[in-house]
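Engineer: sequence and predicted model, in that order:
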Amino acid sequence: MRKINLTIAVLAGASAIALSAPAFAQDAAPQAAADTPDANSDIIVTAQRKAEKVTEVPISITVANAAQLERQQVNTMNDLNRIAPSLEIQQAPGQNTGGGGSIRGIGTQTFSAGAVASVGVVVDQVSQGNANISDLFDVSRVEVLKGPQGTLFGLTTSAGVINITTNAPDFNSFSARVRGEVSDAGTAGSKFGNQVLQGVVNVPLASNAAIRVSGVANMRQGVNRNLTTGNLNDTDRYGVRARLLWEPTDKLTVNVIGDYAKSRIENGGDFFTFVKTSASVAAELANCGIVPGEGNSNYCTDSSYVGHNENYGGSLQIDYEAEPFTLTSITALRKSNETGYGAASNVFRADPLAIQVANGPVNRRLSLFTQEFRISSPSDQFLEYTAGAFYSRQKQTRDPETLSVMLTLFPGMTIPLVDPATAGAGANDSIVDESLAFFGQGTFHLSPSLRLIAGGRYTTGRLSLDRYNYATSVASDTVLNVDNFSYKFGGQYDLARNTMVYATASRGFKGGQIATPSAPAVPFTVLPEIPTAYEAGLKTTLFGGWVADLSVFYQKIKNFQAQQCTVDNNSVISCVQRNIDGVKSRGAEINFFGKVFDGLSLNTGFIYAKATYPGGFIGTDGTDIGGSQLAYAPKYKFTLSGEYEAPVSSRLNAFVAADTVWKSRVRYEANSRDETTFRSHWLVGGRVGIRTEDDRYSLAIFGRNLFNVHEPSLMQSDFPADGAANIGAIYGPQSFRQVGLSFDAKF
């Protein structure tokens, strides 16, 4: 409660400062990004590494501008689930795949240290790899690019790209902004507490230089509660970004960006709780008050442990207009460190259970260096092209992470099933992923209406694991070398001034993995993932600015990289990586986004994505699940975000906003157990508030998941044993109702 009161005081103080800003601030126009739908009828994107109208890009894209991200309260990467029907992000604690996203049902869910994502995350043209950001603040635009994007984007983008652009500094005027969201567990029906404070200051340094500094504090209480202490888990994150923009000449542009973020997570944060148990396990849990059931977020333990994460990096981008083309260099370094006790330190978090599984502290360090060179032609010529080279080196080291399993036979008599000094001693791992790629893509303007597209990317790489396993006292060196050529071909035709059709065929690439199972198993390689995709689409502009994006798609994946988790005889969750050949995803999607007319902005979409296992595929329960939907992939999904604004006086406007998602049934395991699926459901939220006519100040009441639907992030059977009789689930903020206040002030 002290933290909540302090946050409210800070927000109130910030509001007072904003409302009493001096006259020069009142005269200064608030910054509006010219590339957003609300600022211009043309929506500009950088999906092909240059600024273009979204209606001219032959890729299915969902675009969310700053206004939409803010009205939907998209504050974290996980919140991006709600902006696009094709995008799912299910980040279980401990997964390190740079976002954990899937597009059209295709994604990577893994705990493997040597894995990378199927959906790449790019921030200000820098590939994030596995050192990805968590919080989104001061963002100008998010583009969800669907299907393989391996021709123009670095690192692995076999399923698509989340392309994030932050707000650029402004040379013209000083500006500042503060916005916040406050909710408290138990107040107005909110099931957990969350306080978010974001701020930004833009300072012109000269007529051709400016710096922009932004920051965020995101403090959450819950959703998990320790019944032993009565306290909700605290999850606190803080971040800052500074961006310097300098144009020393009319041909040279320099962007320097640096960011830093840290987090503190108590008792595992959002981790497994019991949702279904046998009578014997339920009786044990009842001794501390846990009642298994859908939506149970309670655990009970005397243990108290904390995990820490920090993530930071910097980039230097130089653009030089060396007529008739533009040269670009982007140099970036990112690092992340995870220390302390991770989510799985106390797996069951239930002291009365006879069996206890615990992991020791973690010390994981990751660094990613990338260098990209590009050359781009002007857009007004027969052959319009982009070509370049991309180098990346990602290194991760992990200190030994111990495992212990203890069984209590009767009070005072406990025996080890896995001894942390021997079988659970862990290993030293050092994983290096190094690659070099050369790429190019061109558009041939055969006529004012007809264009042909051709591109390719050659990638050579080396993935290596140096391991010393303390359980077996064995050192090993595992290497996977790769060479790959990916491509894209297609065409597009303008049916009318505001309507374009296109068709493309592309082959993507996702690097291999070196799986790191526990002893006595030895590391093994998982082959690269190769998707071949076909897409056709139509884009048009309605009502002068509302974009319609319709696409049909088919893709087949060679060596799809999957993870299958089971529980062994000692109640230890064991996740195994493997290739599955013949996974398919096909379907259709329609999206509408932008401003319909003055006063109404509406982003909505629907997808049918049949993403299936190959025929004859055997699931973790021994049943044939060939032809059934992939885990974590809803077959149908609908999203809607809209806001309507109307004046209530000469200086005030009222607004009402909706934020709705519908999903069909989702499975969470690669088997046929209904107990680890979640039914079709709606998640409904929105905001009601007022803002000043000049859009400087606003105040609103918001609600998310108003009907308190308990959608899980992850489900696991055999938790702690006995198949479908015992089920555990991970619930996050999306799983419970949140009601609170939000405000925004610009000066």
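Structural biologist: Great, that's in hand.
Engineer: when you work out contacts or count neighbours from here on, use the C-alpha atoms and nothing else.
Structural biologist: Will do.
Engineer: just the helices from the stretch 51-200 of the chain, written as ranges.
Structural biologist: Along the stretch 51-200 of the chain, the stretches classed as helices by DSSP state H, counting those that start in this stretch are 66-71.
Engineer: alright, now check it against this:
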Amino acid sequence: MLKRTWGALRTSWLPVCSLSMLALPAAAQTTDSANALEEVVVTAQKRTESIQDVPVTVTLVSEEFLAQKNITAVDELSRAVPALSGNNGNYGIRGVATGGFTVSSEQAVATVLDGVVMGRTNINNLFDIQRVEVLSGPQGMLFGKNASAGVINIVTNAPSLSEFELIGSVDFGNFERERERLTVNAPIGSTAALRLSLQNNSQASPIRNVLTDTRGESESYGGRLRFLWEPSDNLSLNLIGDWEETRNNGESTFAFSVASRPAVVNALAACGIVADRRNREVCSEGVYRNNSEHRYGASAQVDYTLPNDYVITSITAQRETTYGPSNFNGLGGDTDTLPINILSTNMPSGEDKNFSQEIRFTSPAGQTVEFVAGLFYYDNSTESNSIQAGRLGSFAPLLDAAFYPGAVTARSYNINVDSDGWAAFGQATIHVTDKWSLIAGGRYTEETLSAVSHRADAAALASRGFVYFPAFSGTFPNVDQGVDTDNFSWRAGVQYDWTPDVMTFATVARGYKGPAVNDLAVVSDPSLVIIDEEIPTNYEIGIRANIFDHRIFASATAFHTKVDNFQTQVYVPSSATNPVPGFANGNAPYITTQGVDIQMFGRITDGLTFNTGVIYTDAEYSDSFVVACSSYQTATATCPAGGTTRSIDNLANVSDWRVLVGGEYARQVGSFELFVQSDLVYETGYSMSASPDPFLVMPDRTLLGARLGVRSPDGRWGVSLWGRNLLDNYYPTRSPDPLGGFNGGGSTSYISTQTSNLYRTYGIAVDFRM
């Protein structure tokens, strides 16, 4: 195992060495080129620095690049960042994502908005964005406990003190796509300014409900208000408030793609539906038409510069997310997507609240010792409610016999999670010589977590018109558990500046992801109620270079990460304290991920720019990791005794290779500027499950997008035609039918997620600035 790991890592470092040999001679060139890049700055180390000088793997997605790739949501950033994957708030970087899901679970990738760590409250829509920085590898030392795999750092446009501006865009496309953006920037005297940004989105789903003859629809709207006040040269106040509301009409987002047993085939046929890989029809009677989610946030940042250029920064923030109806009793969230009430009520609701306070002290740049140090406090509360109800398909006769004809059973829970903690952190760069620098830092964290879950009893269900069926109603646990933890995470490294344009570094970092509580699974062994903290250790060696007369920036990083106590679903064998074996959220011994990450962007000639990234990732489970047999193994009687099997070799949902290539060519013709943009995403196939299953294998994927347009040379207006997935390649995410045991499908039915971005989409966009 050690020999194989070293061999793979040695091979992955070859591109780094090759890039180094390419970059060193180029650094001696002059920087007089008219096509030289402007300096690119990032805040990956909580200070403004040139990306050339940062010993962290940072993928920068600029405002221009977001527009070029037509990226309007965090979920779409994976089309611009090779190392990033996932959606709906569960993101992964370099193959490391959240593997275990409980209400109290932390995310492996932290989302930061204008310096505020979002915690369990999150955002999705991107508008009026200056840049997005995706930091790979453990970043918990500076960004907190839920950054064990990396950080998505979103920086919005600050108010401008210099001029009044009105900026807008409209975007229309197929699948009833509609996007509107409007920003107003208004100076207030010479020391203050307001910036109001509004957004509205709507989209139709490709899925049609044949029972109601309707399609899925979703919309969101909201805005952001920023106020900047700079009363003196050494004091700055930034106040930010944002809000967003998201609604959908309750139609399903998935449809049957595989069905072989007569019960499911006949139920679908009664609606005129045939299950296949491109099936976009469902037959749901449980549609709730007022499903909504509300997000709010406010922050106050004060920066004070001392006479010696040291800066004190304070960021106070409050964020809140609420979703779903808390008192809903009717049909809605139909899980079975069939015209019978198997499980036609599945409605979650809840809220997340997060308060945070950060104070940090930053030294000026250019000194022998540069440092950032600070204190961080947070207080998070989460409430999660759910009710699932139905006739349970094949169990319906039992309900009729035990209770009354037409009886509907349900299960419901309420979970309250409270967590709070504080941390002290600091990082220093010591410039030993003009070329050599040492990097050292640490973060000490103390936190408290408690989770209380309560299962609805027979009386509570009866008050809502449901019967208590123990085999179903009693499956959610009653839990009252808490845990106190402390942790010290750290980072150390060395940096060498060969020239002002070529830098190499080597670092090692120990991260941290907080513990969780098994609040959604019955665990009879008390020692398994608490899911231990997750500890990643990451090694990196990298190079950054400005080459070819500063026309191109290039970086390459070789990495190796081992995540001990990886939080995921694990097999729990029978014991004196756990008489019934099974699966629960817990800790796998470890996972490893290693590879190389290469990025380049720049200007080849006047009018021709490009941006490309390549990542190779070798991600594996530990040799002893055991998982539940897949549906396919059960259906084909290939499941070993005990219902467990060795996991697949590679980590689920992780491609070995991801390649992203994009660019623009622009040319002025008369008083107009014509431009064409294109982007290509290629990634190798992967398994969508840790258990062996040929139905859950994603093939190699190729996605091509383009934009063709005309604009004014000064950027005041533009009109363009755009398209995504122009080849109309279809790559749905598939999973076993969760109700196969109730609807007669057994282990031989599968469902596929259906969203508009799985298909060819196209439209027209108009932009203006005045």
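Structural biologist: Sure, I can see it. What you are looking at is a predicted structure, and each value in this text was computed from that prediction instead of being measured.
Engineer: which parts of the stretch 201-350 of structure 1 are strands?
Structural biologist: 209-226, 231-246, 252-266, 272-276, 298-299, 306-322, 325-340 (DSSP state E, counting those that start in this stretch).
Engineer: in CSV, list the ones you listed along with distance to Ile727 of structure 1 and mean neighbour count.
Structural biologist: Formatted as CSV, those follow (distance: least, C-alpha to C-alpha, whole Å; neighbours: other C-alpha atoms under 10 Å):
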stretch, distance to Ile727 of structure 1, mean neighbour count
strand 209-226, 17, 23
strand 231-246, 22, 20
strand 252-266, 23, 19
strand 272-276, 5, 26
strand 298-299, 14, 24
strand 306-322, 25, 19
strand 325-340, 27, 19
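Engineer: in TSV: the ones you listed, plus distance to Ala496 of structure 1.
Structural biologist: What follows is these, written out as TSV (distance: least, C-alpha to C-alpha, whole Å):
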stretch	distance to Ala496 of structure 1
strand 209-226	41
strand 231-246	38
strand 252-266	36
strand 272-276	54
strand 298-299	58
strand 306-322	32
strand 325-340	30
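Engineer: who wins for proximity to Ile618 of structure 1 among these?
Structural biologist: Ile618 of structure 1 lies closest to strand 272-276 among those, at 24.7 Å (C-alpha to C-alpha).
Engineer: so that closest one matches what in structure 2?
Structural biologist: Alignment note (TM-score structural alignment): strand 272-276 of structure 1 is matched to residues 254-258 of structure 2.
Engineer: measure how buried the aligned partner of Gly295 of structure 1 in structure 2 is and give me the count.
Structural biologist: When structure 2 is aligned by TM-score structural alignment, Gly295 of structure 1 is paired with Arg278. Arg278 of structure 2: 15 surrounding residues under other C-alpha atoms under 10 Å.
Engineer: OK, contacts around Arg278 of structure 2?
Structural biologist: The contact partners of Arg278 of structure 2, taken as C-alpha atoms under 8 Å, 6 or more residues apart in numbering, are Ser257.
Engineer: got the contact list for the lengthiest helix in structure 1?
Structural biologist: The longest helix of structure 1 (DSSP state H) is helix 2-19. With contact meaning C-alpha under 8 Å, 6+ apart, helix 2-19 of structure 1 is reached by Val178, Gly180, Val182, Asp184, Gln195, Leu197, Ala745, Lys746, Phe747.
Engineer: the third one pairs with which position in structure 2?
Structural biologist: Spelled out, it's Val182 of structure 1. Match for Val182 of structure 1 (TM-score structural alignment): Phe172.
Engineer: before we move on, what about Gly511 of structure 1?
Structural biologist: Using TM-score structural alignment, Gly511 of structure 1 pairs with Gly514 in structure 2.
Engineer: now its match: closest residue in space, sequence neighbours ignored.
Structural biologist: Spatial nearest neighbour of Gly514 of structure 2, chain neighbours left out: Glu533 (4.7 Å); criterion: C-alpha to C-alpha, 6 or more residues apart in numbering.
Engineer: tell me the spacing between the aligned residue in structure 1 for the one you found and Asp722 of structure 1.
Structural biologist: When structure 1 is aligned by TM-score structural alignment, Glu533 of structure 2 is paired with Pro528. Pro528 of structure 1 is 35 Å from Asp722 of structure 1, where distance means C-alpha to C-alpha, to the nearest Å.
Engineer: what does Val357 of structure 1 give?
Structural biologist: Noted for Val357 of structure 1: a distance of 16 Å to Asp722 of structure 1, by C-alpha to C-alpha.
Engineer: do the same with Glu266 of structure 1
Structural biologist: From Glu266 of structure 1 to Asp722 of structure 1 the distance is 29 Å (C-alpha to C-alpha).
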